Each structure stands twice: as C-alpha cells, then as structure tokens.
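# With the sequence up front, the predicted model follows.
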Amino acid sequence: MSITSSRGTQPSRRRGGGRGSPEGEGGSGDPGGGTRSGARDRRRRRARRARVALLVCLSLVVLGGAGAGWVYLKLNGNIQTFDAGGLSDNRPAGSSKGENVLVIGSDARTDGNAALGGGDKDGIGRSDTTLLLHIYADHKHALAVSIPRDTLVTIPPCKLPTGGWTQAQPNTMFNAAFSVGETDKGNPACTQNTVEQLTGLRVDHTVVVDFKGFAALTQVVGGVKVCLPNDVYQKDLNPNRTTQGALLFRHGEQRVSGQQALDYVRLRHGIGDGSDIGRIKRQQAFVGSLLKEVKDKGFTPTKLLPLADAATRSMTVDPGLGSADKLLSFAMSLKDVDLHNTKFVTVPWRYAGARVAIVEPDAGELWATLRADRTLDGADASGGKGHAPKKPGPATHSPAPVSGKGIAVAVYNGTTVTGLAAKGSATLTASGFTVTGTATALSQNHLATVVQYGPGMADRAQTVAKVFPGAQLEQIGASRINVVLGQAYATDPTPSSTSASVPSEVANGARSADDNPCANLTYG
C-alpha cells in the first residue's frame, strides 16, 4: 500500500513543481518543466493586461467620438440662418478669386440682449456696425472696410416678411436696410443686397452677431486689450444721465471682456468729437485686438470649438455657413492670414449735413482694388493659397466681354466734364448696345454712375452695369434704361484698363490687426 500510495502522489508533485521539489517552488531558475509553466503564466498575464489596455483605448475612442459628435450637434443646434430667398436676383458676378464676408453687428434687444445693451426688448432689429471683409485668394491677406451706419445710399428692392418686395429707396441711411420689414431679427438679406449694389462685389457669406455673441467671444479669449485717452464714466455711455456716475474705464491700456467690452465698442460720447466715425476707429482697433487673441490661442479644432460655441449661440449666418462643419472649415481656412496683413479702413466718406456721403471716385477705386485682389500697397494677392503675392506694380482689370445685343440705353452726363456722354455712348456701342440718345442730366453733381431701369428690366440693367464697374442700380417707373454717368466714370472712362489702386489717404489711414492698441488711434 505504501508503494501504491507513493506512485499515486508522484503526478501531483510533478504538476505542482519540479522533481524532488516541494509543491509550488518550481521555476525559480530551474530548467525543468516548472520554467515552461511559469513562462506561460507570465504570457497569459501580459495578454490579459494588453486586452484590458486595448479595451480602455477603444472605450476612450468611442467616448471621444461621441463627445465630438455631441459638440457638433450642439453647434448645429446653436446656428441660425436667414432666408436666402431675400437675396436679389441681380447680384454681381464673382469677379474675385478671394472671398467677401459681410459682418453685421446687430443691436437687437431680443433673446436677453436688452439686459446687455438697454433699450426696448420689443423693438425692431437694427444694425449698429457693418464691415465688409475681403479675404484675398492667397489666404495671407485680408482687408476689412467699415461702412458708417449714417451713409446715404440707395437701398435696392428687398423682400418683406409678407413675401412682397419693396421699391428702391434712394438717398436713404445705410443702416435702414437692416430694418426693412421691421422684424425683431432684422433683415440681413436686405443689407447684403445693399452692399452688393454699393460695391459691385459679390458677398459670399453674411454673419450677424448680436450683443450676447460679442460679449461671449471676448470672455472665451480671456479679454481683449484696448486703450483710452482719458477716464470714461457712465454718463459718457448714457448722456441722458443727470450725474457723472461710476468710472467705467480708466485712462490707458487695459483688458476688457463681456459687458465692459460691449460698453467700449458702443461708447460714442466722452471721447474725441463723439462722432460715429471716431467710434468706428475704436471698433476697428478692438476687432484687430480680438483677432490677435484668437490667433494667439491657436487655430486648431480644439481651440476653435469653445470660440465656435460662444459665437454660434447668438449668431445668424447665411445658409452657406449654416452647419458646424461649414463654419469650422471656414474658420480653419483663415489660419494663415497674417495679422500684420489684416488691414482696416473706412469707405471714403465726407459729411453731408448730419449724414455721411461716399466720396467718388475714391470708393470706386477701393472696390476695383478688391475685385482685382490687390492689397492697399498694390501687391497682387490673387495667386491662390500658398503663393506669395507678386511685387507691387501697375495692374489691369479685364472684365469679361459684355454683349448688349437687343438692349436699348439712353446715356446722360451727370457731371460737368464735357463730352462724357459721348464717351459712354461709344463704350456701350462697342459692346453691341443700342444707344437711343445722349444728353446732359438735370443734375451734374453725380459721384457714382447709376443705371436706372423700369419694371421687368432688371436683368438688362444688370448687363448694362457690367460695362461700368461700381455702377449703382436704381428702379424707376418708366419702361426704359438710362445710364447717368458719374464722376467715377469721368475719372476712369476706360474700365478695361482700370488701375487697381486706392487713394493714398485711404491706404495711409489703414490700421493693422497687430498694431498696438494705443498707437495711431484716432478718436474723431
């Protein structure tokens, strides 16, 4: 029995360890079967750890993807678009390789904005500031042109909430376009129509930002540097106060955000001459500082998502930017635009009583420069992304050939320049138009060229306008087409050889986004 018992226990000892070893001690440097068993155990433990790590990684990827998807859904839910059906059928052709973005600052008091800006929460939407941002084709340069809200323009026919369209409104304040229809959200399409007619440039995108969106942006970037020439008090922001009130801003450079940033850009009195033009200068400096803060944070999706979330909560855009993918893709396309090459100017202007008039031919030359994708110093920035701008030099602008077959036009000289109607007539005839007659206009103080047209003749009028870059369209009651030549055409009567350069006073007054907030700042 003892032998049987001994034989019966041997397999047990082999499984537990090496021969002649106590159970559980095999494998510590022993070249026998215990070493192979221990190695298998270690491999199994490593495999289990690898599987656990892989599962953790996969879980993080899934959760990360779900998080990104949630963020995109949230952004998509934030974004509001306006009705593109309100855009004119007579839009300028896309004559530039770059992009034009219309940025409208709305002072609507709805959706909590009244708490930030005061005023009646039931009031209609109004535009407080407007600029046209031209992004050059090389994606390294940009030019923002401010249009004063009191500028006298012709507001073209615009769509009403009822579905009908208004008549053209000549000699009307520019910011009235946003209020057409008198809705609380405003009329971005009407403002876009007005800018396209005024400039002859096709607007690729329109963005409306209200008080809340603006304040949120400044908070996300951690504040924006500004500079003031003197202390500013509550009464300066609200002249109706009977007392000076609390100190809002101290003299000198400081960082502002939220409500304080909004007060700064809205401030008109208490600095300089209290004019809207002076305020525009401060707003340009502010936007430049804001862009610098955004660039310093980095143009990556991770950095842009918080900015996008803040902006889209109170932003209305055209359908072309109406999704998170489109909006972020557009923002990423701007990452190489250089701050020093991002310039701010105001459309050439002069006072017309209490209002502002656009100065021609200066403004026409500015729009021609943008159409030709040339910078303020004359450099060619149309080479496409990744191409360096060519050295400054004389430029030519060659518009596509225009066929005027079957279109009858009467030509009027709206200036004191002798023989201008004859020159305009010759230009039209060369393109196949039928000129029914020439004469002197009733008024000889026209600055811009105007193409007048009757009902149902908008398409033909648009064709006529292509012969005179920068021409304005004006609907009239009579069934005919008139061209009233302005000083812009008198200065450059040969559009085929238009010099793409801006007046020196416009270029010299430009501000760069990287300028010191306390340097070269005019307060009016």
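Sure, I can see it.
# From here on, just use CA atoms for contacts and neighbour counts.
Noted.
# Which of the three states applies to the residue nearest the centre of the chain?
The centroid of the chain falls nearest to Val101 when counting by CA atoms, centre = their mean (4.2 Å). Reducing the assignment at Val101 to three states with DSSP: H, G, I helix; E, B strand; the rest coil gives strand.
# Tell me who's in contact with it.
Leu132, Leu133, His134, Ile135, Val203, Asp204, His205, Thr206, Val207 (CA atoms under 8 Å, 6 or more residues apart in numbering).
# cool, Ser179 as well?
Ile124, Gly125, Arg126, Ser127, Gly186, Asn187.
# Which members of those are positioned in strands?
Among those, DSSP state E puts Ser127 in strands.
# ChimeraX command for the buried members of the contacts of Ser179?
ChimeraX command restricting these to the buried ones, with burial defined by 16 or more other CA atoms under 10 Å:
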select :124,125,126,127,186,187
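# Output the contacts of Ser179 in a markdown table; the columns should cover distance to Ser431.
Output for the contacts of Ser179, formatted as a markdown table (distance: CA to CA, whole Å):
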| residue | distance to Ser431 |
| --- | --- |
| Ile124 | 46 |
| Gly125 | 44 |
| Arg126 | 42 |
| Ser127 | 40 |
| Gly186 | 40 |
| Asn187 | 37 |
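# try this one side by side with the last:
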Amino acid sequence: MTITGTRRPPAPPRHKHVGRRRGRRIRLALLICLSVVVLATAGAGWLYLKLDGNINTFDSGGLSDHRPEAGSSKGENVLLIGSDARTGGNDKLGGGDKDDIGRSDTTFLLHVYADHRHALAVSIPRDSLVTVPPCKLPDGSWTKTRTDTMFNAAYSVGETAQGNPACTQNTVERLTGLRVDHTVVVDFKGFARLTEVVGGVKVCLPGNVYENDLNPHRTTPGKLLFKKGVQTVSGQRALDYVRIRHGIGDGSDIGRIKRQQAFVASLLNEVKSRGLTPTKLLPLADAATESLTVDPGLGSADKLISFAMSLKDIDLHNTKFVTVPWRYDGSRVAIVQPDASALFAALKADRTIDGKNAGGKKTGGGKATPTATAPPVSGAGIDVTVYNGTTLTGLAARAAATLTSDGFTVTGTATAATQDHTGTLVEYGPGELSRARTVAKAFTGAELESVTRAGIAVVLGESYATAPTAAPTAVPSAVADGARSADDDPCSNLTYG
C-alpha cells in the first residue's frame, strides 16, 4: 500500500539580483558610516588648523631677565587679562577710538594647585599702585622701573593699540614673587563670542539697570537694560553687564570686580556642564581664539586644548575667587601688606584657602614633608620694614610672610638702594638693639648694624634666597573670608562693594 503524505510546496526561485541589492545596501551603510567618520575627523582636523591660524602670540622677548624661579611645586600660575583694545572691530562692541592704545580692563592671576583638584583666582584692581619693572618698547629699548604706578598702565607701555602683555606679566611677577607659566589675553569680541557659544551665562542683579548706568554722562535714565533678579545674558549684553560700573553696588571698580568674579564663576559652571572633552572644547576654542593673544607656550591648538583638558578634574566648589588685599589710597588702591605677601607665599607653597596642602608632595604618613627652618621666634610688638637687596623677585614678600607668621608687624616691603647684598642685614636705630636681635633670629646668619634713623629694617641678601622656610599655614583670614566659590548661587553676596 502506498502512503501519500502532504508535500511542502516548492520555494519560489530566488533571483540573483535580490542578494545583490542586499549586499549593496550593506556596503552603502558601511560607506555612509565610514564617510561620517572621515568627515568628522577631517572636520576636527580642519578646525585644529583653523585654530592654529587664529591664535596670536606675543613676543616673549619682552619678558624680564629677572623672573622668579620656577618653584618646587607642580602647580601652575596663569595670568588672565581682559583687554579693552578697540582694534579688530572691538570698537563696535566697546565704543571708543579703534586707534586708541590698548589697556587692561580686568586681570586675574589663576593658581592651579599641583593636585589639579583646586584653583584660586586672585583679582588685581586696575587702579592698584604698584611697581612696574623695566619693560620692552616697540623700538627694542627698555623702560626704567616706575614706582607708585597704576597697575593697568603696565599693559599700555609702548602705547600700541595691541597693548603690552609681557609688561603686565613682568609687573605681576614683580608684585607676587610667583612665576607666571602662561598668559592669556581676551578682548571684547572673544569674550562676547564665548558667552554665545555656551548658550548664555546666568547672572543676578540686585536692582534694575538703565542706560545711564552704562553711560553716566546721560542726563536721563534711558531704557531698561537689565531687570532685577536672575537672567541669562550673552554677547553684547554680557559685555555690557561685566563693564557696568556706576549702576550696581557702590559704583567702584572693587564692586565691579566682585560682580566679574560672580560672572566668571557662572561661566565656568556653563562650560563645566558641557563636559571638558576635546569635542566640547573645540567649538569654545574656535569662538575665542580669533580674539586671543597668548604666550608662545599656548600658541597652538594642541597646546591650548591640552592645557584646558588638564583642568577637567578641578571641582567647582574648590575653585575660589578672591581680591588681592587692598585699601583706598585717595582715588587709587594700595596693596595691603603683609596680607598680600602672605597670600602669594601661601600660593607658592600650594596651600589652599583653608590651609590644606594641595601640593601633591606627601610623606608616607600623608602629611606634608617638613622643611628645615630657623628656630621659631615671637615678634609680638615689633615693627619691621623689609627690603630686597638682590635682583631676585619675590624675596621681600616671602620674608614678610615669614615674619608675619612669627607675630612681627611688617610695615612695608620695598627694593633696597642696591641689589648686590650677599648676606642678610638687620639695621636698627637708637635703643632698638634688643628688638633687632629678636628679628635677626628669624634669619639664619643675619648680621646686625646700627644706623642713625629710627626703626628696624631687614635688608635681604643672596643667602636668604637659598635658605629653606616653613610654608605658611593658610591664606590670610581677611582674604579667605571674602572668597567666592565657583558653585555659589549667582544671587549670593550681591552687595558689590
């Protein structure tokens, strides 16, 4: 008996062109993916080339021959200068004559601690009276040292439209005793573009601001520029906000500095929220580089992006803003000593604002490595003036910080009449021998010399430059108490002077 089963119908014939179509689709998808990768890579490469072409560098030949030595710390010091130069179309944003000389409008010295987890930005008021050391002129000659000179005058040495970043760097190194590793100058256009790329910056105003606040020569208030409270600004509006002086707080430059610190803190929040990766940084760099002038050490896209990437682990809460200790001196600003010297000594020692060691140099037990020092002394009730008798920058500031930590009162620091002293000298007036001996104990090998003038003065020699000193324990409390963190609420501390 034959058993008949149900047979599956034969499959339809498969045409060869169906397989070819599927293969073509796969190859097309692969080509598209490859093209995207190639275009992305080429685009990034093109942008790097564009950035390299955009970046301007200043002549490092204008830097002083007597710079502070690079410290043992691995930390870095970056000088950030906001220029109000009107060249390159900046006159359209800031007004004024495009052929006017360049000036520095805002200056921060940013100390990036060696642990790359902390940073401290120190604002230097533009009206501060400082010593401007010799600086190079366009014809190749050098100026003479000028004392009691407004800080922002250093940028204008040579009276060029582009300004003189090297002279400002020389002045900051002379003031602080710290070696500046990099200098970055941003003009109006670069600042405005940067705020646009990040999508605007959140600010908070204590009251309404009108046109006559930006231009006090107006006889009427004009239109409302900024309303009271929180708002986001970018481009020209951001530039107007940070430049307003008379319409907020007490109308002083010090008040404006506090507001600029709050603005930069908010800007850092925006940049950080985007992520510090080369992909995210390239558009930011492209926005800024057309208006950047940097030292040769940052003069390429690779160097600039690499430096920015090195800051990615710095926590916003550990990024602080302070102003150099100051007081009014008539219509100008005087740097207050010894607090300023103590601040810069703390930075050189990589001490954070609360006294922690962020230098990355620990012993096995986790404590800072101790340094050999002169025996501790008590200088309570003793006034001392400190003079630098060498060509090495920053010795007077270092000695002032040490004396202050020992209880002495430092009445001032200055450069000695001659800079060829090998040893340290303690000069004392009539009836001051006992106190002078106490001062001498703070300086190993110091000699005593009686003089006819009253008071006690320390003249530092070359031997002090190589003598180890104890690191200060913290930034002075008067400075730390006014610090702002980058993660502070933008509406906090709106007194602005």
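Nice, thanks for sending it over. Everything numeric in this text was worked out from a predicted model, so none of it was measured.
# quick revisit: would you check which pair of the contacts of Val101 of the first structure lies furthest apart?
Using CA to CA, those span at most 14.5 Å, a distance reached by Ile135 and Val207.
# what about the two, which has more around it?
Between Ile135 of the first structure and Val207, Ile135 has the larger neighbour count (other CA atoms under 10 Å), namely 23 against 17.
# wait, what's in contact with the counterpart of that one in the second structure?
Using TM-score structural alignment, the partner of Ile135 of the first structure in the second structure is Val112. By CA under 8 Å, 6+ apart, Val112 of the second structure lies in contact with Gly75, Glu76, Asn77, Val78, His118, Ala119, Leu120.
# If we use 6 Å, what do you get?
Going by CA atoms under 6 Å, 6 or more residues apart in numbering, Val112 of the second structure touches Gly75, Glu76, Ala119.
# His317 is in contact with the last one, correct?
Same thing as Ala119 of the second structure. No: using CA atoms under 6 Å, Ala119 of the second structure is not in contact with His317, being 9.6 Å away.
# more neighbours, these two?
Neighbour count, other CA under 10 Å: between Ala119 of the second structure and His317, Ala119 has more, with 29 against 14.
# Which residues are in contact with that one?
The neighbours of Ala119 of the second structure, taking CA under 6 Å, 6+ apart as the test, are His111, Val112, Tyr113, Thr319.
# The residue nearest to the centre of the first structure matches what in the second structure?
In the second structure, Val101 of the first structure lands on Val78 (TM-score structural alignment).
# roughly how far apart are that match and His182 of the second structure?
Counting by CA to CA, to the nearest Å, the gap from Val78 of the second structure to His182 of the second structure is 5 Å.
# got the residue ranges for the helices in the second structure?
Ranges of helices within the second structure are 16-54, 91-94, 165-176, 188-197, 211-214, 235-243, 253-274, 278-289, 301-309, 339-348, 395-405, 433-440, 462-466, 477-480, based on DSSP state H.
# Pull up the aligned stretch in the first structure for the fifth one.
So the one you mean is helix 211-214 of the second structure. Alignment of helix 211-214 of the second structure against the first structure: residues 234-237, by TM-score structural alignment.
# List the contacts of the matching stretch.
By CA under 6 Å, 6+ apart, stretch 234-237 of the first structure touches Arg241, Gln244, Gly245, Ala246, Leu267, His269, Gly270.
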